[in-house]
Structure formats: C-alpha cells, structure tokens
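In: Would you be able to build a 3D model of this:
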Amino acid sequence: MSSRRVLIANRGEIALRIVRACHHLGLEAVAAHSDADASARWVELADDAVRLGGSPAAKSYLDVDAVLRAADESGADAVHPGYGFLAENADFARRVREAGLVFIGPSPEVIERMGDKAAARRTAQEAGVPVVPGSAALTDPSQAADAAAEVGFPLLVKAAAGGGGRGIRPVSDAAELAGVLSTAQAEAGAAFGDGTVYLERLVPRARHVEVQVLADQQGNVVHAFERDCSVQRRRQKLIEEAPAPGLAPETRRAMTEAAARLAEHVGYLGAGTVEFLLGPDGEFFFIEMNTRIQVEHPITECVTGVDLVTEQLRVAAGEPLSARQEEIELRGAAIELRINAEDPEQDFRPSPGDLVAFDPPGGPGVRVETGFAAGDRISPFYDSMIAKLICWAPTRSEAIARARQALTELRVDGVPSTTSLHAELLDDAEFVAGEVHTSWLENR
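Out: Model prediction:
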C-alpha cells in the first residue's frame, strides 16, 4: 500500500475498530459516511472523511459507485469493507481491484464460491469437511419433494445467496414443504436478488460453533480456535463465548483442523470464519463460511492475543501472519454481549431514538466496542446494535461473573435495550452450565 491510506466502507463500532487498527500500524484511515453519520465518533477520529450519500444504506454504504468515488476522491489505495453491507459482495471486491485498489479480504472468486451456500457445501465436501445432509440448489418446486425425501425431516429451506441468519425457513413434514418453499423463494429473491434455495436437514438441539481462520499471501493458514454462538433469537446472535464451553479436546482439534483445511483448499486470504453445527453426540457439520471479519471477533482476540483486524491489514499489504499455529494458544475465557436498541418485551422490536445517556462499564478484563456516545442518535436506517460488551477472565465462571458486574455499571437511557435480558440470561442455570443450543432462547 504505497500511500498507506485505507478507506473504511462501513460504520459504527467496526468502523472505529478499523480506524484504531490503521493508526496502530501507522496507516491513515478515511471514513466513508452517510448523511446520518456525518458527525459520528468514528468519522471524527478518522484522518479524513468522505460523504457517500443519503442516509438509507442503498444510497450510501451499499452504493458501490459512491464507495469507489470516495476512495478516488480521498486518495485511498485500499478499502476495508468491515462486515455487513458490501463485505461479502464479490462484484464489489472485483471492482475495487479493477480500480487498482487493494481489497482487504479474500479474492472475489473465493467470496463468490463460498458465498453461494450450495457451492460452499460442495467445496467443503471436496476438502473432506463434513456437511449437514442436504440437497443441491433448487429452482423448480417439482424437485423439492424428492430432494426432501432424501434429506429427511425436519429440515430447513435455505437461500443459496443468504447470510446473517436470513433466508431460512423450517419445515416439519412433507405437507408443509410446497408452501414454505414458495415463500422462501420469494423472500430470497426480494432480499438477495436470487430466489435459489436448497434443503438442509435440521439438527435438533445443535450448537453453533465457529472457527476463526487466518491466511496470508505466502500460503500460511492458521486457526485461532473457536467461538460458541448458540444464544440466538431468529438466528441472530445475542451472546458469544470463546472457547466453546464443554467442548471435548478431540472435537476441538478435529473442528479447527477442518476449518484450516477448508481455508487452504479454497486459497483463502485474510480473516474468515468457518461455521459448524455441533450435535449433542459431538458430531459436527459445516454450514457456511463468512469471508470477512465477524462481529464477535473481540472474544477471539481476548483468548488468543491475536489482533485480527491488524492481521487483515498486514496480510493485505503482503506481510506474513505474525504468529505460527503452534504460537497461538488459548488463554482464559471471554464472553461478548450484544447491546442492541431493541425491546425484548416487544419481540425484539428495533427501537431507534436518541441515546440520552450512555455510560460504559470498565475495570480489568472489560472491553466495550461502540461507535456511539451519550447524545448520539440510534438511526432507524441501520443495524440496531449500540455496543458490544466483552469480558475476559481466567475461567468461564469468572468471565460470566465479570459480565454480570459490568452490566450493573452499564447505563443506557433514551432507547430500550437488551441490557436487562442479558442480565437475566447470565443468571440462567442452563446457560451457566453451558447447556444451550440454537433454539434454546426461543424455547425458553
């Protein structure tokens, strides 16, 4: 990166996280922002700022032409997409490269290959990674009945181009299939511009465990162990932990090795996450790969000491990974709570508004990542997350206790938030015992 100037094509806490990583490496950070975010904290802390467009994401953070213009106007020579928005858009990555800029992430071809969920399944199988029994891509409803009979019920209809827990519908038996398939295809077409779906067996009481991988241009591939993201509502994560509680050492070894093997097989570059379903019997299955930094990356940083965002920047500049696999060790336990502007009493209804008061907690082992301060507005145009509360301690029980204490110090006024729900969940006996699964919260 000749001019050492990075355009950040994102907002909120991840934009601020990237600003800090750039400054740590002596790089200049340029904040590309919408009208709603013109005076945001991450914009003020960046070295330069460029307006993208109007407040709706379609007119700003999702506008490829606007992002490329911002990079050109600011003199940036690299683009960091963060997560969400254009982060897993292969066409965007391709256009960044065609403009002579460095895309801080994997190649467009890898994003394309792993972004298509059906293609990703085939790729995992090629790499010898176990996958959940499922079907090929379906565009014709007449194919579905035979495919479902082979996969078995209960099952999930999943959008091939989906992500972030969206585009997924459960089916309990053959009588429901046709109706759910039609609805799922319509939703997938509207959300992703692609109505292709596939079927996947539903694994009852499964945990969601994901493995962090890193790869450089020299061909080195490592993993930074796993995270458990099983506490979800509507397949959106609320609490994440590292390492996964109660995971047998042989399962951890097999899962992390499988993730690294898949990354090597596809020629991965940068930071990525391989997601698995883990059954009660210890059997695990690949479900997808996220070709970007994850929201929950801080807990991995806490337990391994690896600065994942800095690694992304270094790898994009052609430098090798800073640590070999044998140098990455687990240390203690970390938990992340997503503090969202949502009302748990109203089915998690998003609740934008003015953040009248916001006092983050502190103390040893407590880390808060946010793009907001008291007096800021939580916009209705974007994700409802206010902050991530991350707590580390030598043991899981101590990390939970530290998180409980941190919640008592956290003050969020002006908008409803998930703070009280987190306090309740941290006291739940099943959560404390590590006996949760992906439908635990909804069943509870």
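In: going forward, measure contacts between C-alpha atoms and count neighbours the same way
Out: OK.
In: now for the chain, which residue lies nearest the mean position of the chain?
Out: Nearest to the geometric centre of the chain sits residue 294, at 3.4 Å (Cα atoms, centre = their mean).
In: Count the neighbours of the nearest residue to it once chain neighbours are set aside for me.
Out: Of all residues not flanking residue 294 in the chain, residue 83 sits nearest, at 6.5 Å (Cα to Cα, 6 or more residues apart in numbering). The number of residues packed around residue 83, counting by other Cα atoms under 10 Å, is 19.
In: Residue 83 should be in a strand, yeah?
Out: No. Using DSSP: H, G, I helix; E, B strand; the rest coil, the assignment for residue 83 is coil, not a strand.
In: Hmm, it is touching residue 292, no?
Out: Yes. Counting by Cα atoms under 8 Å, residue 292 is a contact partner of residue 83 at 6.2 Å.
In: and this one, so I can compare the two:
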Amino acid sequence: MIDSVLVANRGEIACRIVRTCRELGIRTVAVHSDADAHALHTRVADAAVRLPGTAPADTYLRGDLIVRAALAAGADAVHPGYGFLSENAGFARAVLDAGLKWIGPPPEAIEAMASKTRAKKLMGLEPLATVTADDLPVLVKAAAGGGGRGMRVVRDLADLDAELAAARAEALGAFGDDEVFVEPYVEGGRHVEVQVLADTHGTVWTLGTRDCTLQRRHQKVIEEAPAPGLAPELTDSLCAMAVRAARAVDYVGAGTVEFLVADGRAQFLEMNTRLQVEHPVTEEVFGVDLVALQIRIAEGAALDHEPPRARGHAIEARLYAEDPARGWAPQTGTLHRLAVPGVRLDTGYADGDTIGVHYDPMLAKAVVHAPTRAEAVRRLAGALERAEIHGPVTNRDLLVRSLRHEDFTAARMDTGFYDRHLAGLTGPAPDPYAPLAAALADAHGRSRFGGWRNLPSQEQVKRYLVAGEEREVRYRHIREGLAADGVRVVHADADLVVLEVDGVRRKFAMARYGDQVYAGTTALTALPRFREPIADHAPGSLLAPMPGTVVRVAEGLAVGSSVRAGEPLFWLEAMKMEHKITAPAAGTLTALPVAPGQQVELGTLLAVVESDQP
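Out: Take a look at the predicted model:
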C-alpha cells in the first residue's frame, strides 16, 4: 500500500492529485520552483520541497532533484501528473531504481510511445522523409512533445527550414529533446481520443471517446465526452485501435490514444503515456476517479473485467489568463477573485494568488455533467457567463461565445474553428451601463457627508477605460441619493448597484481593487481626473506585448539591418509558449536594446524600425 506520494508537478494537476490522495488517506509531498514558493499546490500538500531556480530546465525537469526530494521527504511513490517529466522513461527508471513506486506505465512503454516517430512506426505508419510542394500543408511536430509545444503548420515550402529550426529550438527547451518529424496536416478534421486504463493482470479498459477539436496554437480549449456525432462503427474502431496500441507495449496505468478524424475515417496521431488535462470529462461520464485508479493499479490491484457504463455527457472549458483578441497574449498579475458557480472547478489558484510569467497561463478547468450534450453546453456557458473572475484578462468571453456558436452547438466543429471564427468571437461587448454603475458605487462612499445641497447639483464626471475605449459618465447628488439622466437609480452602495432602464432592473455586483473595477462581469479601469502625460516612443518602436524572456533574435539581426514588413525579429517566451515579434513595416533597424536571455516587462522597448515610407 502506498502511504506517501510525491507529486512531480505543479499547479492545477498537482492540486488535483493531492485532492484524491487526501480522500484515500495518503500523505502528499509537493515540489516547487522559487517562482512557485507560495503556489497553491505547495499550500495544500502535507509537505513541500524546494527546487532551486525558476526555469523548468532547472526545476521541474530535474529528475535527479525530484527523486532526491521524494527520498528526503519520506515518500514511497511518485506521481508525475502531465507535462514536464510525465513521459520521460529515464525519470521513471530513476524513480524505480530509487526503490520508489512509479504511478504510471512501465519505462519501456513510455519509451515506445513517448517518441511520436517510434509510436507511428509501431502502428505501421511512417513520417514524411522528404517534403515536396505536393505534400503541403504539413505539420512539424516535436517527437517528445505535448501541449502544442514544438509544433508548426507549414503551408509554403520556403518556410520549412525556418519552421524546423524553430520547432527544434522550442522542443529542446521544453522537453530536453530536439527531435522533430513532419507529417501531413489534415485540414477540417476533428481531434478525437480514447481513454485507456490497464492493470498488471492483463485487463485493458477503454473509457469511451473525447472530442478535443477546439484548439488554439495546437492546445485544447474545450473538450467533451463522448465525442458527438461519431458513427457507432467508428467509435468501436477507435476503441479497438486504442486497445491494440496499449497491448503492443504491455501498457499499465492511464493513457490516451489520439486520432484525427476526417470524412468518417481515423488517422492515428500518438499515444500519450500519462493522464490528460481533459481527464475530468471521462471521470464525470463514467463515474470514476482516474487518479485513484492509477494509484490502485500501482499498488497491484486488478480492474473489474468490464469498465463501468457511460452516462450522460460532460464538457470542460479551459480558462486561460490570455487575451485571444491580441494573438492569445498571456496575461499576468493578481487573481483577486475566481468563482464559477455550479461547476466542478479544477484549479491551481486561489483568490489573491499571483499569475506569473514562467508557466502555462491556464487558471482552471470548468467541468459540467448533464443528461444530454445540449444541457451540458447550456449549463457550462451560463456558469462561465455568471462567473466572478477579477484580475488579468482571460478567455472567458471567448469560451461563452464558442459554446453558443451555432457550429459548436450543432457539433459541426473542426480544428480550423478559431481560424475562421476568432474575430467574431473576440469583439468587445461590455455592458453599456457598467461605467455608470462603477461611478455610482464609487460615489456612494463620498456622499455620506453632505453630498446633497438644497441647490441645483452640479454634475459629477467620471472616466473609465472599458475594452480599450474611454467612457465618460455623469451623475448628480440629489435629496434621495444619486441620479443620472435616463436611468432610475434603485439602489447604490459600494457592493451593489441596481439601475432601472426602460422599466427593467439591472443588477451589478461591484468589486474594486485599486484602479480596477468590476461591475458584474464587465472590467473597467478608473482613469484619473486629470490626464497624465503619455510616455513618448520613437515612430516604429516595437514594445514587448507581454512580460517574458527573449529566447531568440533573428539570425544576423543588428542595428543597421534592413527588414521586411512582417519579418520575424524576436521570439519571446511567456507562460510555456513562444511568441513571434515581427517588423511593423519595411525599413531599417535603428535600435536593438535587448539580447537573448533577457527578461522584459510589458511595454519594454525591444527595437526601433525606421520605415522606408516617407
């Protein structure tokens, strides 16, 4: 029996594993980088061990330090979670060699499947050895990859070499392995996967299908189980292939076999030899705890001969601290409030935690289960719409609109969904009365000491920034309290404002954190009474769109270089993703104040390009 588990991971998945261990009466040990010293996963575990440094290569990817931490803390087993070292056969062997239990598949199975190239050969498939114009588009993919890292779609043969180099560099930094391969990129397909679970006694379960088609940057955004609209024969075929893959490597534990489905046919993509981020939808449909089953299998327990029966439909949305309208730019800062009513919320954050620049920007996974898909979609969209999310910009509005989009509700989605619909899903839609509510809530505290006078009241003016636009509102102090033209103020205090507009009452729950104001679900920034001077930058200045690290500068780029409009100049890494910074216009580089390895803050000057145009 396992008595103590070290969780070799961080954030949401570490908290998820700790929760199950606590229910089973198992003690837990967390590991943390310096950036995660006060993270939630370190607070909920029974013990925590520091991994000095902040970069993944120095901390969560250091298997030797993690094994040492497990032994020092008295753990007798290691759970790798997902990402980092979860598909690293060498780490699994090191855990076992240290006399610890490994809550995962045998190292040999990881080795066979963790390399996407070897996995494809095992399933009778071969990557492209050479690429011609007739093969386009193609997908460059990291052999040891996952989570969208080290992946590039190439549509022009002239871009292939550059994208191969970029994928290798990203894969090396993320996984310590720069092997990449090229395969055909199927447009208009769906990403469907099968959950497998195998014990040491020869039983292999398949726990239905999941659809993970809605993705950005090859990372999943919305997932559901079962995959809607699949013919029963295709579902049976997918499950049979998944069992074949598991048995081919004598698999043990939880794993996922992924496919691309197009025109009623399935193409094997890979087998992930670990738990998946989206595992909760399978848990909800089958009524199981996959982490608990992983632990019991590691203890030698046998699965029942047949898996439990599926019931209903489950859907999960990943809530990210990012701005979809600005190239999915990750966001940082204090998460003041996170509350999503009526859902299962798997998260690695609590109110007041800081979202930093070092790791994935996912805040939480919101999961619902209902008798039908339509009911599950409606419940999740409604819960997200009412959620209190106070802090950096998130993709919440995108999720709500995606769930309500006619192509999604009709299950007509494919992997190009966001390529086609992003503009329509990200337009700002703030409540038009939110600025007035914010002004009235602020004025409530100021009106207690004689705000009203027995004279005509002068209008008070407040300015707010809402969805990038400045809004000005006016109100007055009157005998009854506060008033505004065209609106009846039913109630106004610092926590709640109720306005009546054309006979309809509108309620705004209020919150304020410095200059940041929340009126219902609308975020506003209170502007100062007098405008402050704006810092001047030379024309053609390139400013960092997010805090991060300059990981690469274009080869040969130097002051005096000629650049083309749209030409890549820098690559910033922030929250596990690389972001390409391009020249705003054709011209000459006249300033280059940054270098690879340099940390930059939001708004840092990266370069100046003097345009060729007069």
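In: measure the closest residue to residue 157 of structure 2 other than its chain neighbours to residue 158 of structure 2 for me?
Out: Counting by Cα to Cα, 6+ apart, residue 133 is the residue found nearest to residue 157 of structure 2 once chain neighbours are left out, at 6.2 Å. In this view, residue 133 of structure 2 and residue 158 of structure 2 are 10 Å apart by Cα to Cα, to the nearest Å.
In: I would like the range of structure 1 that aligns with the helix or strand residue 443 of structure 2 falls within, please.
Out: Using DSSP states H and E, residue 443 of structure 2 sits within helix 434-444. Aligned using TM-score structural alignment, helix 434-444 of structure 2 spans no residues in structure 1.
In: Kindly indicate whether the aligned partner of residue 217 of structure 1 in structure 2 is helix, strand or coil.
Out: The alignment partner of residue 217 of structure 1 in structure 2, by TM-score structural alignment, is residue 200. Put simply, residue 200 of structure 2 is coil when judged by three-state DSSP.
In: One more: residue 121 of structure 2?
Out: Secondary structure of residue 121 of structure 2, per three-state DSSP, is helix.
In: For it, give its distance to residue 112 of structure 2.
Out: Residue 121 of structure 2 sits 10 Å away from residue 112 of structure 2, going by Cα to Cα.
In: can you check residue 137 of structure 2 too?
Out: Distance of residue 137 of structure 2 to residue 112 of structure 2, given as Cα to Cα: 28 Å.
In: count of neighbours near residue 1 of structure 2?
Out: Neighbour tally, residue 1 of structure 2, other Cα under 10 Å: 11.
In: burial of the spatially closest residue to it that is not a sequence neighbour, as a residue count?
Out: Leaving aside its sequence neighbours, residue 1 of structure 2 sits nearest to residue 299 (Cα to Cα, 6+ apart; 5.9 Å). Other residues within reach of residue 299 of structure 2, judged by other Cα under 10 Å, total 17.
In: Next: residue 87 of structure 1.
Out: With other Cα under 10 Å as criterion, residue 87 of structure 1 counts 23.
In: Identify the residue of structure 2 aligned to it.
Out: Looks like residue 87 of structure 1 aligns to residue 86 there (TM-score structural alignment).
In: which ones are touching that match?
Out: 80, 273-274 (Cα atoms under 8 Å, 6 or more residues apart in numbering).
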